[in-house]
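Novice: For reference, the sequence and a predicted model appear below.
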Amino acid sequence: MRISTAQFYQTSSSNYQTNFSNVVNTGQQATDNIRVRTAADDPVGAARLLQLQQQSSLLDQYSGNVTNVRNSLGTSESTLNGITNILARVKELAIGAGSGGFTDTDRKANAQELAQLEEQLYSLMNSRDENGKYLFSGSRADTPPYAKNADGTYTYQGDEGSLNLQVGDMLSIAANENGYQVFEQALNTSRSKVTMTAPTVNDGRLALSNGQVSGSTVYNDRFRSGEPYTITFVSGTQYKITDAGNNDVTLDAAGGGTFNGKSGTINFRGVDMRMDVTPKPGDTGAELAGHTFTLASKPDDISGSRSPGNPSQVQNTGAQIVDADLYHKAFPGGGAVFKFTSPTDYEVYAQPMGPNSSPVATGTMTGNTTTVAGVQFTFDNNAATNPMKAGDQYAIKVDAHQTQNILDSVSEFRKALAMPVDNDQASRQKYLAALDSAIGNLESGANKVAEAISSIGARGAALDVQAETNESLKMANTITQSSIRDADPAEVLTRLSLQKTMLEASQLAFTKISSLSLFNRL
């Protein structure tokens, strides 16, 4: 076979370039120990490396989220611990205020301390994190969770949402607490109401407090189904209780309707009522016969407040249930929003109102009153001096007395301490009832805060486990990437030595062969 000189030189040059390229590439591997730089080096390995790099980026993001969640939970826990300490001090004041040796002056001093504690509690419940976001507003982190109303009550302005961060492939954790769950869902122990119906003029001999709910399950299952109840004292040592159907249910009361003729407590279907007996000189006890009371759950309270951005200054001055059956069937239980589309026409939305919400009712207001779903609302609008305007909105709050936020519990207790009771038996009875309510509601509120702290601890433990898992995955990811991307130093050095030898051989062969020529034989 004959090979032309041009073909020989071309073949030799190609072989030399290939060998030189191999030596350069292998030399680079020997320097930085990287085997796969491009997909051409190892198509399957390069695809796997891309997947591993994406996983590594996710793990880095999870690590950042773990840090953020841990910091947020730590701040929330510290704040809740501070709230717990304040509630403990308030409860101490409540228990101490029940002492028979306390005077109006003592109670007034306690009320002053309680006012400071209330301000501290209000401040803590409106705490922010290191980014300036409110801790307890749910997903509305830029809105203060609590606002103080003109009447001294407090309104929750956040929502029931939470800010969840992904900390693992299959795990997301709430980084915050919402005030609705922590502070708004404390059971209200003062959910019942007692009204004296006989004698028509109170003779001061017998009084029953509104009562405290001591067993929510019994209260909901048995008490609510039979109300309203009638409590009739038939003698100085016996009373009778009948339900709404006039059935005798006295045996459901502790003691079966008997008492020792002195002050004490009536326990009936999860409700504890303080009974104060104040005999007059010469009384034999028979004078208690005929005293009658009604006992039932407190009716819902409805109140409305104008939006600060309203075009007009019209206020909602009253809300009254005028049709209880229609109210229970149709009025939004979570509250409503009045939105006026003209000075007289309005739409009513159920809370929470979103951008895609549809009105649950519409109507036209005549004068300054209107009725919606059994509730009559009154406004102080005046066509000449203070007219309603399109765009006015009013938040309608429904208080079913099932729960009570801890700020309102503290505020009511403070107001009770300010009552002068030393020389007024009736006022003292109201004060003692308020004291019972305060102790019960503070205990309930403290329990909800403790539940929140426990929840934070559980999430913190889950976060620690996930953080360890992420670290293990990160380590495994790094090892796997290294096994695919990195070269074997021994193999690389052996290959480099071989390739250098081949390069030198090709150079020598080219030199020898290129010197062969027919002209050397002439």
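Specialist: Thanks, I have the structure now. Numbering: from 1, shown residues only.

Novice: For the rest of this, base every contact and every neighbour count on C-alpha atoms.
Specialist: Will do.

Novice: Residue 482 looks like it's in a helix, true?
Specialist: Yes - secondary structure of residue 482 (DSSP: H, G, I helix; E, B strand; the rest coil): part of a helix.

Novice: Next one: it from residue 52, what distance?
Specialist: When Cα to Cα, to the nearest Å is applied, the distance between residue 482 and residue 52 equals 11 Å.

Novice: Which parts of the stretch 1-150 of the chain are helices?
Specialist: Using DSSP state H, counting those that start in this stretch, the helices assigned to the stretch 1-150 of the chain run over residues 5-32, 43-97, 104-125.

Novice: other SSEs contacting the shortest one?
Specialist: So that's helix 104-125. With contacts defined as 3 or more Cα pairs under 8 Å, 6 or more residues apart in numbering; DSSP states H and E, the packing partners of helix 104-125 are helix 43-97, helix 406-417.

Novice: what number of residues lie near the closest residue to residue 148 other than its chain neighbours?
Specialist: Closest residue in space to residue 148, ignoring its immediate chain neighbours: residue 154 at 4.6 Å, by Cα to Cα, 6 or more residues apart in numbering. With neighbours defined by other Cα atoms under 10 Å, the count for residue 154 comes to 18.

Novice: do the same with residue 518
Specialist: Residue 518 sits with 6 neighbouring residues when counted by other Cα under 10 Å.

Novice: still on that earlier bit, the helices of the stretch 1-150 of the chain: which one's closest to residue 207?
Specialist: Taking Cα to Cα as the criterion, residue 207 comes closest to helix 43-97 out of the helices of the stretch 1-150 of the chain, the separation being 20.8 Å.

Novice: hang on, the earlier thing: next, format the helices and strands packed on helix 104-125 as JSON lines and append distance to residue 112 and mean neighbour count.
Specialist: Putting the helices and strands packed on helix 104-125 into JSON lines (distance: least, Cα to Cα, whole Å; neighbours: other Cα atoms under 10 Å) gives the following:
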{"stretch": "helix 43-97", "distance to residue 112": "11", "mean neighbour count": "17"}
{"stretch": "helix 406-417", "distance to residue 112": "8", "mean neighbour count": "22"}
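
Novice: Second structure follows, compare the two:
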Amino acid sequence: MRVSTSQIFDSGYRGIGGNQFDLFKLQNHLSTGRRMLAPEDDPVAAAQALVVTQSQSVNSQYLTNQADAKDRLGVLDGQLQSLNNLLQHVRERVVQAGNTTLTGADRSYIADELESRFAELLGLANGQDATGNYLFSGYQGTLKPFAQTTTGANYQGDEGVRLLQVEASRDMPTNISGIELFSRIMNGNGTFQTSASGNVLPVPAPPAVGAVNTPPNLGTAIIDQGSVRDVTAWNAALAATTALAIPATTPQQYRDLELRFSINNTVTPPVTEYNVFAIDKVANTSAQLNAAPLPYTPGQAISLSGLTTTPADLGISVSISGNPADGDSFRLSPSVNQDVFTTLRNTINTIRTGVAPELNAAGTVIGGISSIEYSNRLAGNLQNLSNALENVNRMQSTVGARLHELDALSNTGEDKKLQYSTSLSALQDLDYTKAISDLTRKQMQLEAAQISFKQTSQLSLFSIL
């Protein structure tokens, strides 16, 4: 085969150029530390690296969201702890105020301090985060959630839950609505609330809705907060149209039970007895449930069962200590939601009312209620404060569980981050040992090509003629 001089030069040019290009690529690989500079270097690995990079980016965003959620929940947890401490202190002061031997001035000092605590409570409820958004206003981050009123405070936010996606299938709540924390608190024991409803003599009729019987109880009896043995039985009795002889049109929250005491002077010695009435607070009517008066023993639990109209056990009981006067009565009302502001305001008002005879600085009687009535009211308020504190504790547990979950998700995310980095390294990182060996080989090939081209290019027939 005849080889022309131009073919020799073309072949030498292509050989040297190819080796120079390969050497250039190897130098780029070594300078960047990457074995893939373009998809054509390894199409399969390039496609896999793209998938891993996208997953790594999503995981990094989840880690950022988790850190953000931790910050928000951390602020929320601090606010809840402050609220817990506040309510604990308020309870201590209310217990102190329950000492009926305190003077009017002593109770006034306690009431003044509780006024300050009320302002502090309102400040916590209207707390803001680092960005200026209100913590407890639901979706309405720029709206102050609570506005003070004469009876407590009104909620102006909503029940929205701010969610932050912290995993592919997990949206983490980062707030608590004010209505859930401060307002959605069942009063009494959570099933029913007890109170001294006043002396029913001489007219044994229930009060109008929201009204209070006068005069108050005249005896020394104090009722506890009651206990629930079977909440299903109690709810069934409230819902039934015949169990308490109350029409179905009357809402359950307006169906009360009342224990009315009387002194039976026909026997010696006289015996204290009681009757149980179902109260329809809408129709302002009452119906006696037991066929005959029941004997009363101070301190003994009164189990509301075996009644004529309701032979089934109502599932609840109360204990009354002391000696009721003739006509004294106690009310059992279904528990309803009562916000902590109303509870604290009622507590302050009770303490300011004081124990009769309440005197001013000049020694003039300015009011007051009996020590028994005072104790009954304060006991109910103390129970409601305990309920508010329990609700705060429950919310703290919820926030703590969320923070614990975020820690677990963060640990998993960090593990994924390491796995993605390892996978990308295996797909993209350069094997320096192999690359340096290839570089040395290419350098030798280039030098050999250059030398051979030099020698071949000098071959000519004219040089030997």
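Specialist: Yes, it's here. Because the structure is predicted, anything quoted here is derived from the model rather than measured.

Novice: List the TM-score for the superposed pair.
Specialist: Their TM-score after superposition, calculated using TM-score structural alignment, normalised by the length of the second structure, is reported as 0.77; 404 aligned residues with a Cα RMSD of 3.3 Å.

Novice: hang on, the earlier thing: can you list the helices and strands packed on helix 104-125 of the first structure in JSON lines and add distance to residue 32 of the first structure?
Specialist: Below are these laid out as JSON lines (distance: least, Cα to Cα, whole Å):
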{"stretch": "helix 43-97", "distance to residue 32 of the first structure": "17"}
{"stretch": "helix 406-417", "distance to residue 32 of the first structure": "65"}
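
Novice: How is residue 267 of the first structure assigned, secondary-structure-wise?
Specialist: strand.

Novice: Am I right that it is in contact with residue 275?
Specialist: No - with contact taken as Cα atoms under 8 Å, residue 267 of the first structure and residue 275 are classed as non-touching, separated by 10.3 Å.

Novice: returning to that earlier point: among the helices and strands packed on helix 104-125 of the first structure, single out whichever gets nearest to residue 145 of the first structure.
Specialist: Across these, the minimum distance to residue 145 of the first structure, taken as Cα to Cα, is reached by helix 406-417, at 12.1 Å.

Novice: Using the aligned residues only, give the average distance of that closest one to the second structure.
Specialist: Here helix 406-417 of the first structure is compared with the second structure after superposition; its mean distance to the aligned residues, by mean Cα distance after the TM-score superposition for the first structure, is 1.1 Å.

Novice: Next, the angle helix 43-97 makes with that helix.
Specialist: Regarding helix 406-417 of the first structure and helix 43-97, their directions subtend 10 degrees when assessed with axes from the mean of the first three to the mean of the last three Cα atoms, to 10 degrees.

Novice: in the second structure, what residues pair with helix 406-417 of the first structure?
Specialist: Here helix 406-417 of the first structure aligns to the second structure at residues 340-351, judged by TM-score structural alignment.

Novice: Check the gap between residue 427 of the first structure and residue 277 of the first structure for me.
Specialist: Distance from residue 427 of the first structure to residue 277 of the first structure, by Cα to Cα: 15 Å.

Novice: ok so residue 158 of the second structure is a strand residue?
Specialist: No - counting by three-state DSSP, one finds residue 158 of the second structure to be coil, located in no strand.

Novice: Residue 278 of the second structure versus that one, what's the distance?
Specialist: According to Cα to Cα, residue 158 of the second structure and residue 278 of the second structure sit 37 Å apart.

Novice: again, but for residue 108 of the second structure
Specialist: With the distance defined as Cα to Cα, residue 108 of the second structure ends up 38 Å from residue 278 of the second structure.

Novice: residue ranges for the strands of the stretch 251-400 of the first structure, please.
Specialist: Listed in chain order, the strands of the stretch 251-400 of the first structure (DSSP state E, counting those that start in this stretch) span residues 264-268, 271-277, 292-297, 301-306, 316-321, 336-340, 345-350, 361-364, 369-372, 375-379, 393-399.

Novice: orientation of the third one relative to strand 271-277 in degrees?
Specialist: Same thing as strand 292-297 of the first structure. 150 degrees.

Novice: Any figure for the gap between the residue minimising distance to the centre of the second structure and residue 74 of the second structure?
Specialist: Compute the mean C-alpha point of the second structure, and by Cα atoms, centre = their mean the closest residue is residue 395, 3.6 Å away. Taken as Cα to Cα, the spacing of residue 395 of the second structure relative to residue 74 of the second structure amounts to 13 Å.

Novice: do the same with residue 258 of the second structure
Specialist: From residue 258 of the second structure to residue 74 of the second structure the distance is 47 Å (Cα to Cα).

Novice: again with residue 140 of the second structure
Specialist: Going from residue 140 of the second structure to residue 74 of the second structure by Cα to Cα gives 20 Å.

Novice: Please pull up the equivalent of residue 433 of the first structure in the second structure.
Specialist: Residue 433 of the first structure is assigned residue 376 in the second structure as its aligned equivalent, the criterion being TM-score structural alignment.

Novice: Quick check: closest non-adjacent residue to that match.
Specialist: In space, not counting the residues next to it along the chain, residue 376 of the second structure is nearest to residue 222; the distance is 6.0 Å by Cα to Cα, 6+ apart.

Novice: from what I can see the one you found touches residue 325, true?
Specialist: No - taking contact to mean Cα under 8 Å, the distance of 11.6 Å between residue 222 of the second structure and residue 325 leaves them out of contact.

Novice: Which one's more surrounded, the two?
Specialist: More crowded of residue 222 of the second structure and residue 325, by other Cα under 10 Å: residue 222, with 24 against 18.

Novice: And that one, how far from residue 327 of the second structure?
Specialist: Residue 222 of the second structure sits at a distance of 14 Å from residue 327 of the second structure (criterion: Cα to Cα).

Novice: How far does stretch 504-514 of the first structure sit from its chain's centre?
Specialist: 82 Å (Cα atoms, centre = their mean, to the nearest Å).

Novice: ugh, wrong one, stretch 417-432 of the first structure
Specialist: Using Cα atoms, centre = their mean, the mean C-alpha position of stretch 417-432 of the first structure is found 37 Å from that of the whole chain.

Novice: Repeat that for stretch 400-409 of the second structure.
Specialist: On the basis of Cα atoms, centre = their mean, stretch 400-409 of the second structure sits 14 Å off its chain's mean C-alpha point.

Novice: what's the match of helix 406-417 of the first structure in contact with?
Specialist: Taking Cα atoms under 8 Å, 6 or more residues apart in numbering as the criterion, the residues outside stretch 340-351 of the second structure that touch it are 94, 97, 107-108, 110-111, 114-115, 118, 151-153, 182-183, 185, 374, 377-378, 381-382, 384-385, 388.
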